[in-house]
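> Below: sequence and its predicted model.
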Amino acid sequence: MTRGRRWSAAVLAVALLAGGCTDEDANARFRPGAADLGDPYVPGAGNGGYDVAHYALRVRYDPASDRLTGQATVTVTATAGLSRFQFDLAGLTVDRVRVDGAPATHRRDGNELMVTPAHGLPAGKRFTVEVAYGGVPQPLPSGELGDGGFHATGDGAIALGQPESASTWYPVNDHPSDKATYDLEVTVPDGLAALSNGVPKGQSSKDGWTTWRWSEGSPMASYLTTLVIGNYRVSTGTHAGKPLVTAVAAGLPADGPAARALARTGEVADFLAERFGPYPFDAYGGIAVADERIRYALETQTRPVYGPGFFRGDRPNTEVVAHELAHQWFGDSVSLSRWSDIWLNEGFATYAEWLWNEHDGVRTVAQAFADRYAVTDWTKPTVDPGRAAMFGDAVYQRGALAVHALRRAVGDETFFRMLRGWLAERRNGTATTADFIGYAERIAGRSLRPLFDAWLVGAGAPALP
């Protein structure tokens, strides 16, 4: 609004409806979207005022220069009237931004990309944002699992990490509460693999470069996206009528424990489906990397990534495969609303290890429960453990103890019916601890709050149910 000009109420109303007035003091319909979703475990991550439905990413990466160029087309719905909105984007340079095809103003504020469209965006409006960007990606310092995000390697790159990683290679609403579908095109020099999430959509080559295409049609949390580029032995096939793609780094033995463990992916998934209900996605797989900086395995959707430390010996480590595949149900299909409830991911995935080990003849669930109960530090809570402890034993092991305590309290038939129903009801969505407890009580037909309080947050060893 120009100073000194007087607007009639009618003229102002017309301007507002047209979206032509962007003065935030005068136009109460449009405000900047929040720059933070308020999750204390990841301050600054996530953005408010909109919901992402789909990311279409076209990425080109040259290992010789470590340079990445990208074109992101993001389909978004405004959840509030927006004069401005933001994406998380760390370190890369933005060349241009368009909103619904029209040039938009943009600027950087640390790891935030701030976008001001030509006109205000009313609540409920669906729009597209195109971002052209590039640079040399760098990982984000994390501390718990090591740096997360885009790591250049000797023969390519690995984009991976939890709780943050996606913002190092594309503009994103980087919080699991805003899940979206994805289409990815990744162009790399001929001879290199470019692996990502979802269903493989083919490859094409031109002028010394090969484009690999992937599509994930189920909503996916941003930290579950991955990009693995390099020299890999890629195996493709089908399982239960769905594509199964596994890959083992060329630096690992061709018939070593990593390859043998990943070869059992379909078998492990079928075992878990008998307990948890149908496998929730349209593709299976796994990727074993050789980079020693990756000291963990991560449940990247449809295609978990495994660090080399899990395959040191001669025996194929199918326990870690069971853990990461269990996450396809607990964590990927049903995701977190907030990071303080991460036990909903890790406690159930750890319990799935116990189930698989019993099935595989390693040890019984009862033995695993008794052994862990005896050594647990009950002063450390499972729910809201604090950012520094979000990957600690209280989340994984005490969380698994709580799951088995629930099983013993309600009985096997009710317990497994409860898990299958929970996963079916919440499929493709998000949840909190309170949501799960409420559902469990509804299925059990009685209060379970004292049991969960004792096993998840009580300061002393709980009585055995």
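That came through fine. Numbers count the residues shown, from 1 in each chain.
> For the rest of this, base every contact and every neighbour count on C-alpha atoms.
Fine.
> Show the subsequent helix or strand relative to the host helix or strand of His54.
In this assignment (DSSP states H and E), His54 forms part of strand 50-62. Later in the chain than strand 50-62, the nearest helix or strand by DSSP H and E is strand 67-78.
> what's the angle from that next one to strand 50-62?
170 degrees (axes from the mean of the first three to the mean of the last three C-alpha atoms, to 10 degrees).
> who does the helix or strand following strand 67-78 touch, helix- and strand-wise?
Toward the C-terminal end, the helix or strand that comes next after strand 67-78 (DSSP H and E) is strand 82-88. Under the contact criterion of 3 or more C-alpha pairs under 8 Å, 6 or more residues apart in numbering; DSSP states H and E, strand 82-88 touches strand 31-32, strand 112-116.
> Show me what the very next helix or strand once past the last one packs onto, helices and strands only.
Along the chain past strand 112-116, the next helix or strand (assigned with DSSP H and E) turns out to be strand 126-135. In terms of contact count using 3+ C-alpha pairs under 8 Å, 6+ apart, strand 126-135 is assigned the packing partners strand 67-78, strand 93-99.
> would you turn those into a markdown table with mean neighbour count?
Converted to a markdown table, these look like this (neighbours: other C-alpha atoms under 10 Å):
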| stretch | mean neighbour count |
| --- | --- |
| strand 67-78 | 20 |
| strand 93-99 | 18 |
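> For the nearest residue to Arg58 once chain neighbours are set aside, give its distance to Ala45.
Closest residue to Arg58 apart from its sequence neighbours, by C-alpha to C-alpha, 6 or more residues apart in numbering: Glu185 at 4.7 Å. Shown here: Glu185 relative to Ala45, a distance of 25 Å by C-alpha to C-alpha, to the nearest Å.
> Take this one as well and set it beside the first:
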Amino acid sequence: MRRLLVATLATALTLAGSAIPAQAAPAPGGAGLGDEYFPDYGNGGYDVSHYDVRLRYYPDDDRLTGTTTILATATQDLSSFHLDFVLDVASVKVNNRPAAFSREGDHELVVTPSRAVTRGGAMTVVVQYSGVPSNKVAGGITAWVRTPDGALAVGQPEEAWWWFPSNDHPSDKATFDVSVAVPDGVEVVSNGVMPRNPAREILGWTRWSWRSIHPQATYLAFLAIGQYEITRDTTADGQQVINAYSDLLTPAFEDAAKASVERTAEVVDWESGLFGPYPFEARGGVVAPPDTLTFALETQTRSVYSSGFFRSGSNTSVVVHENAHQWFGDSVSVDRWKEIWLNEGFATYAEWLWSEEQGEGTAQELFDYLYASKDADFWTVAPAAPGASEIFGDAVYDRGAMTLHQLRNTIGDQDFFELLRTWVSEHRYGDANTVEFTTLAEKISGQQLDELFDAWLYTPAKPAVPGAAALTAAAAPKAPRSLAGIQQTHDLLRARH
């Protein structure tokens, strides 16, 4: 009897043990997040909470040296992980221990810690590096722009690779501290607030420090280094308003730029009335030196503009567009690059709403003109699935805005503007996608909207519009006064890659 009990117990223990899975060995993090359009952008296996970027820049030879400290949390047991970066790396430490590192492809830095990082474990990654960013090519481009008096780190969808190592995808946002030492007399402008005035460092050098206290996508972090006139103000609630204008602007460009960008605080207040409270801690803009930048970008809290936007005079349309992105694109970011109409369509529609506000053409007049005048090729691109080569194409901007106008006409102003405010409130500081937006639109309106969204967002053909049979190119309605400025704005905006 005793022998039988022992055997039975042994069998039970064996069966129980077989139900317990073996501990998985630590594995490498992915060399990309699987973005449909840019599969090797970003990295798997960890989530970043903060970047501390400390640099020294030598304008005479475009040389950059730096140390970036990354605070992150492992999302799996990690034996190694990737960072997106192209400069020359001298050393890497993970949790205060030297780590091995190697190159893979044209922008991947592979880091192997001296001991694995467990899932949920904190990672403090310190990377020391140097190089001449304008000499580095990755993805067939050099996104760092050397200027006559310094440099610009401004670009989309990739830019961080040339000045700080990162998990470079908008779905992994973090806070930032950026500190840059430059020769005395050179200015540095970046995102967020200036927590302290520029400080004299060693003889002949000044250090500029900037802080972004709300989550920010890596491509929205920027640097403008050179000779700039910096203007400062505060809003009624105490926010810093900091604008910067290249000293290389001619008087005509400078006056037109200031007549536009100095209205940023006013534009943001107006947009707050439509979209809800401004989501960030500061506001402003930067106008780059002539012939250095060919686009504008909604760099968080402080958009950067090509001087070309002001070649024909003032242009508040581009200021409206880039600041609308502070809600649509910056606070609420896309979870994949194919969703970018959620950025550009919304910012374009903000321009249409500004045109209405200024009495220069209603949104309906802008819709009618574009619907009648766009050629056949325009309608072959679906805004919600444009393809990687068309993420900055006409359809993403204009057809995206036309989609929103048709939605507004269908559900009415009350539900439409409640939808916009709810969208940015529910996804504040996070990321989102088209399905989430269309689902919310149906919830708020109480209407079934599949047919509308299928036609305007997903079908590569011109949607029918009831009562618009007469809107043809041969009998196009008169262009609203605001259209010329909007079209000039978009021609430059699309040239960013």
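Looks like it arrived, so ask away. Small disclaimer: the values here were computed from a predicted structure and weren't measured.
> Quick TM-score on the pair, please.
Overlay of the two chains. TM-score (TM-score structural alignment, normalised by the length of the first structure): 0.91; 435 aligned residues with a C-alpha RMSD of 1.5 Å.
> isn't there a helix covering the residue nearest to Arg58 of the first structure?
No - going by DSSP: H, G, I helix; E, B strand; the rest coil, the assignment for Glu185 of the first structure is strand, not a helix.
> Which position in the second structure pairs with it?
Matched by TM-score structural alignment, Glu185 of the first structure corresponds to Ser179 in the second structure.
> picking up where we left off before, most packed of the helices and strands packed on strand 82-88 of the first structure?
strand 112-116 (a mean of 22; mean count of other C-alpha atoms under 10 Å).
> That one maps to which residues in the second structure?
Using TM-score structural alignment, strand 112-116 of the first structure pairs with 108-112 in the second structure.
> Any figure for the gap between the residue most central in space within the first structure and Thr300 of the first structure?
In the first structure, the residue lying closest to the centroid (C-alpha atoms, centre = their mean) is Leu224, at 2.7 Å. Counting by C-alpha to C-alpha, the gap from Leu224 of the first structure to Thr300 of the first structure is 4 Å.
> Residues that sit against both of those two, list them.
Asp332 (C-alpha atoms under 8 Å, 6 or more residues apart in numbering).
> quick one: the helices in the first structure?
9-18, 257-262, 265-276, 318-326, 343-359, 365-375, 393-410, 412-425, 433-444, 449-452 (DSSP state H).
> so how many other residues sit close to the nearest residue to Trp423 of the second structure once chain neighbours are set aside?
Closest residue to Trp423 of the second structure apart from its sequence neighbours, by C-alpha to C-alpha, 6+ apart: Phe437 at 7.2 Å. Counted with other C-alpha atoms under 10 Å, the neighbours of Phe437 of the second structure add up to 15.
> How about Asp314 of the first structure?
10.
> So it sits against Pro257, correct?
Yes - here Asp314 of the first structure reaches Pro257: they are 5.7 Å apart, a contact under C-alpha atoms under 8 Å.
> Buried deepest among the helices of the first structure, which one?
It is helix 318-326: most buried of the helices of the first structure by mean count of other C-alpha under 10 Å, with a mean of 26.
> so that one matches what in the second structure?
So helix 318-326 of the first structure sits over residues 316-324 in the second structure, by TM-score structural alignment.
> hang on, the earlier thing: adding distance to Arg387 of the first structure, write the helices and strands packed on strand 126-135 of the first structure out as a markdown table.
Output for those, formatted as a markdown table (distance: least, C-alpha to C-alpha, whole Å):
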| stretch | distance to Arg387 of the first structure |
| --- | --- |
| strand 67-78 | 30 |
| strand 93-99 | 30 |
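> Let me know which of those is the nearest to Leu272 of the first structure.
Nearest to Leu272 of the first structure, of all those, is strand 67-78, at 33.8 Å by C-alpha to C-alpha.
> Counting by contacts, list what the closest one packs against.
strand 50-62, strand 126-135.
> Contact partners for the match of Glu185 of the first structure?
Per C-alpha under 8 Å, 6+ apart, neighbours of Ser179 of the second structure: 53-55, 207-210.
> which of these does the first structure keep?
Retained in the first structure by both residues aligned by TM-score structural alignment, their matches' C-alpha atoms under 8 Å are the following of these: 53-55, 207-210.
> Please identify the residue in the first structure that aligns with Ala248 of the second structure.
In this structure residue 248 of the second structure is Leu, not Ala. Leu248 of the second structure maps onto Gly251 in the first structure, by TM-score structural alignment.
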